[in-house]
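Novice: how would this look folded up:
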Amino acid sequence: MVAPADWTSCDRIRLSAEGIRSHFVWLHGPMGSGKSALAQSVCQKLKEEGRLGGGFFFKRGHPSRGNAQKLFPSIAYQLALLFPELKQHISRTIENDPAIVDRSLSIQLEELILNPCRITRLTHPVPIVIDGLDECDGEHVQQTILRAIGSALSQESLPILFLVASRPEAHIRETLAEPCLAENHRALNIRQSFGDVRKYLEVEFDRIHHAHETMTAIPFPWPEAEIVQRIMRDSSGYFIYAATAIKFIDNKRFQPPERLDVILGIGHTISGSPLNHVDELYLDILSGVPEDFHPRLLQILIFVREGLSMREICRVLGLQVGELRLILRGLHSVIRVPKLDWGEVWAHHASFWDFLDDPSRSGAFHVGSRCRTTLAFQLLKTLSCNLDQSTW
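Specialist: Model (predicted):
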């Protein structure tokens, strides 16, 4: 597996001795392979060194983090904070053209980032990290982002380093094979790493042991090395299984050893690919919701995918916030439930939506067209009631 330090030090992407060159690294790997964790590590390392130009982490369905129009303005803002010499030029661009945030992605990149870098003639590298490209608006938009970066890098040499992380989707691979990108990027593949997963598990179990009051009588280290080894083996080297298992165990309403026993029971009953283990874990977590709540749960999950807030979901479904929290109570390992009622609800990992979309994997929890149709009628009914109230 690529180490967090590799991107900032390896010869393939560092500034060459002959002069400043722009570089573009595509970090790719399958679902749950740890791309986001690595991107976050790179950002953290660069930030600690005071060298991070900007970072943007796409999240599917999120109102702002799923919107590509936020990408380059967000990075420009971060650049302005880090480099005072860039701030005045970026600010002037926005003052002269307030609508720049609504213009095409290529124009935003050119006017908000590239032009200020040209004018100030930066001589040190400016690393920019973009994670989860495959989770933004749509395939066409993802391709547009790649082409905008490729076009900028093919025209001139600027001290800008792009690290873009995504799944190896076909349309992304095809775009990177186009002339303006084929010779201007390097591909780094994240492969399964049992060692990294083991280190992650050891650190997290250590944290859980110290954080939970119920663990004071449990000997440390906990659990035994054989159990850590077993979970690592079940993960097949993929972080998504390990991370979801840790979130499941790290629930303050339960004793960690009891939750760990559930995880070990899952691993004992199935075999095969890590996807099977992830599916079984998702099924077990969803099955923990009382059966009476299941019809509502499927409806709620559809709106969670759209990035709605707690209050918005309750308004459409006619629920009280307390009812919604009760239904989602056992899902914190897969769903982020905000403390504030107006906060947005979303899934921790995009693989959860892949699971729900595939009936062969999610079974009774498949969010199919029938469920969506029923919910569409419910939404229309709510809108109709709101319209009647406003006209009254």
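Novice: Please count neighbours and contacts with C-alpha atoms only from this point.
Specialist: Fine.
Novice: Quick check: Trp7 vs Pro274, distance?
Specialist: Distance, Trp7 to Pro274, by CA to CA, to the nearest Å: 27 Å.
Novice: can you give me the helices for the stretch 101-250 of the chain?
Specialist: With helices called from DSSP state H, counting those that start in this stretch, the stretch 101-250 of the chain shows them at 105-108, 115-120, 139-155, 170-176, 179-182, 194-211, 225-235, 239-249.
Novice: which stretches of the protein form strands?
Specialist: Along the chain, the segments classed as strands by DSSP state E run 23-28, 54-57, 126-131, 160-166, 186-189, 335-336, 346-347.
Novice: The helix ranked longest in the chain packs against which elements?
Specialist: Using DSSP state H to define each element, the chain has its longest helix at helix 369-391. For helix 369-391, the packing partners by 3 or more CA pairs under 8 Å, 6 or more residues apart in numbering; DSSP states H and E come out as helix 294-305, helix 310-317.
Novice: Centre of the chain to the shortest one, how far?
Specialist: Yep, that's helix 310-317 we're talking about. Relative to its chain's centre, helix 310-317 lies at 24 Å (CA atoms, centre = their mean, to the nearest Å).
Novice: structure for this one too, so we can compare:
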Amino acid sequence: MDWFENPKGECIFWLNGMAGTGKSTISRTVAWDLAEKKRLAASFFFSRGRGDISHAGQFFTTIAAQLAKSLPALRPLISKAIEENVDILKQGLSEQWKHLILSPLKNAPAQSIQLVVVIDALDECDNKDDIQLILKLLAQAKCLKTIRLRVFVTSRPETPILLGFRNLLGEAYQDFVLHNIPPSTVNRDISAFFRKKLSLVKSEPGLSSSTPWPDEPTIQRLVEKAAGLFIYAATIYRFIRDDYNSPEEQLSVILEEDHDIHPQSPTKHLDEMYTKLLQTVQKDSRLYHNNVRCYGC
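Specialist: This next block holds a predicted model:
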């Protein structure tokens, strides 16, 4: 968090990386840490195909509502802006940003404070023009003097995002590329993730605590299968702690070798995992429905 703590840091921090590299996990961790420090202004997590969070229609209104909660001094200014612009919900992103966020922040009672807006998966906003406009508008926050607003953005390095930053016309931003991190560092973090999460599973009632589970060689096998992808580790954790089967059974399914996946595929282990998960879910579903029919006899 050196970027946030540095008073001379850039207005926008862009964390980018390929799918599965852990962007959303990091953004949630950052948001949680900022909230603990009372420095989180607002957060918005885009998700393609998920209703109101798949587009920018309620982006700035959501940010404004959270800002009013985070910083009570802004409430009367935002309320006044709404009263003076009764159709603000129907106005464009530029007008919403100007009236609901930028102007209240400029006119708020003077106080030296720095807040952060966290935006996850901006690339999943379904309107590419909106993506570029959002970046352009957020960059205007650099003009704020007393209440300084920083923006933490995560996304894949897709064309609309790249063009959005390129079109800032010299506006400074800081970026970090997740998929350029050395594999040894990524593997160490994934190993730590497995140890922590699976220790939580082991602590649940019904599991023996007298023997190590999983052992170190198993952890290393899981790390190898993850192949640097946090999405693999997170999905495996959710699968292992599934309520239908025991964690030991779930883990054994993952560790089974599967030679049907093309060995040269760059996502070999990820493909293998999803294939096994779908097969397991299908089998469990059949067992469930068979039991229901039996009970109904």
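Novice: circling back: could you point out which of the helices of the stretch 101-250 of the first structure sits nearest Leu286 of the first structure?
Specialist: Leu286 of the first structure sits nearest to helix 239-249 of all the helices of the stretch 101-250 of the first structure, at 11.5 Å, using CA to CA.
Novice: Tell me roughly how far that closest one lies from the second structure on average.
Specialist: Superposed on the second structure, helix 239-249 of the first structure shows a mean distance to its aligned partners of 0.8 Å (mean CA distance after the TM-score superposition for the first structure).
Novice: quick check: that helix aligns to which part of the second structure?
Specialist: Using TM-score structural alignment, the residues of the second structure aligned to helix 239-249 of the first structure are 230-240.
Novice: about what we covered before: redo the helices of the stretch 101-250 of the first structure as TSV? Include mean neighbour count.
Specialist: Output for the helices of the stretch 101-250 of the first structure, formatted as TSV (neighbours: other CA atoms under 10 Å):
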stretch	mean neighbour count
helix 105-108	19
helix 115-120	16
helix 139-155	18
helix 170-176	16
helix 179-182	17
helix 194-211	17
helix 225-235	18
helix 239-249	22
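Novice: okay if I get those helices as JSON lines plus distance to Val126 of the first structure?
Specialist: Output for these, formatted as JSON lines (distance: least, CA to CA, whole Å):
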{"stretch": "helix 105-108", "distance to Val126 of the first structure": "17"}
{"stretch": "helix 115-120", "distance to Val126 of the first structure": "9"}
{"stretch": "helix 139-155", "distance to Val126 of the first structure": "13"}
{"stretch": "helix 170-176", "distance to Val126 of the first structure": "22"}
{"stretch": "helix 179-182", "distance to Val126 of the first structure": "19"}
{"stretch": "helix 194-211", "distance to Val126 of the first structure": "28"}
{"stretch": "helix 225-235", "distance to Val126 of the first structure": "36"}
{"stretch": "helix 239-249", "distance to Val126 of the first structure": "29"}
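Novice: closest one to Phe56 of the first structure among those helices?
Specialist: Closest among these, using CA to CA: helix 139-155, at 12.7 Å.
Novice: angle of that closest one against strand 23-28?
Specialist: 150 degrees (axes from the mean of the first three to the mean of the last three CA atoms, to 10 degrees).
Novice: what sits up against helix 139-155 of the first structure?
Specialist: By CA atoms under 8 Å, 6 or more residues apart in numbering, the list of residues contacting helix 139-155 of the first structure from outside reads 22-24, 68, 105-106, 109-110, 114, 133-134, 136, 171-172, 175-176, 180-181, 184.
Novice: could you redo the last one with a cut-off of 6 Å?
Specialist: Ser22, Ser106, Cys180, Leu181 (CA atoms under 6 Å, 6 or more residues apart in numbering).
Novice: now, among the residues you listed, which is nearest to Leu161 of the first structure?
Specialist: Distances from Leu161 of the first structure to the contacts of helix 139-155 of the first structure, taken by CA to CA, are shortest for Ser22, at 5.8 Å.
Novice: what residues are up against the closest one?
Specialist: Ser22 of the first structure neighbours (CA under 6 Å, 6+ apart): Leu153, Ser157, Leu158, Pro159, Ile160, Leu161.
Novice: Mind giving me the ChimeraX select for those, buried ones only?
Specialist: Selecting the buried subset of those in ChimeraX, with 16 or more other CA atoms under 10 Å as the burial test, is done by:
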select :153,158,159,160,161
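Novice: Present the contacts of Ser22 of the first structure as CSV; the columns should include distance to Ser351 of the first structure.
Specialist: Shown next, in CSV, are those (distance: CA to CA, whole Å):
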residue, distance to Ser351 of the first structure
Leu153, 32
Ser157, 38
Leu158, 36
Pro159, 35
Ile160, 31
Leu161, 29
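Novice: Among the contacts of Ser22 of the first structure, which one lies nearest to Ile128 of the first structure?
Specialist: Ranked by distance to Ile128 of the first structure (CA to CA), the contacts of Ser22 of the first structure are led by Leu161 at 6.0 Å.
Novice: Quick check: that closest one touching Trp26?
Specialist: No. Using CA atoms under 6 Å as the test, Leu161 of the first structure is too far from Trp26 to be in contact (11.1 Å).
Novice: Of all the helices and strands packed on helix 369-391 of the first structure, which one comes closest to Phe355 of the first structure?
Specialist: helix 294-305 (12.2 Å).
Novice: which residues of the second structure does stretch 374-387 of the first structure align to?
Specialist: Using TM-score structural alignment, stretch 374-387 of the first structure finds no match anywhere in the second structure.
Novice: Report the buried residues of that stretch.
Specialist: So stretch 374-387 of the first structure, judged by 16+ other CA under 10 Å, has buried residues Leu375, Gln378, Thr382.
Novice: and Leu146 of the first structure, what pairs with it in the second structure?
Specialist: Alignment note (TM-score structural alignment): Leu146 of the first structure maps to Leu135 of the second structure.
Novice: end-to-end on stretch 152-165 of the first structure?
Specialist: Separation of the first and last residues of stretch 152-165 of the first structure by CA to CA is 18 Å.
Novice: Show me what Phe194 of the first structure aligns to in the second structure.
Specialist: Correspondence of Phe194 of the first structure to the second structure, assessed by TM-score structural alignment: Asn187.
Novice: List of residues touching stretch 54-61 of the first structure?
Specialist: 65-66, 75, 78, 128-132, 135-136, 305-307.
Novice: That should have said stretch 208-225 of the second structure, apologies.
Specialist: Stretch 208-225 of the second structure is contacted by residues Ser191, His269 when judged by CA under 6 Å, 6+ apart.
Novice: Show me the one of the helices and strands packed on helix 369-391 of the first structure that comes nearest Arg198 of the first structure.
Specialist: Across those, Arg198 of the first structure has its closest neighbour in helix 294-305 (31.1 Å, CA to CA).
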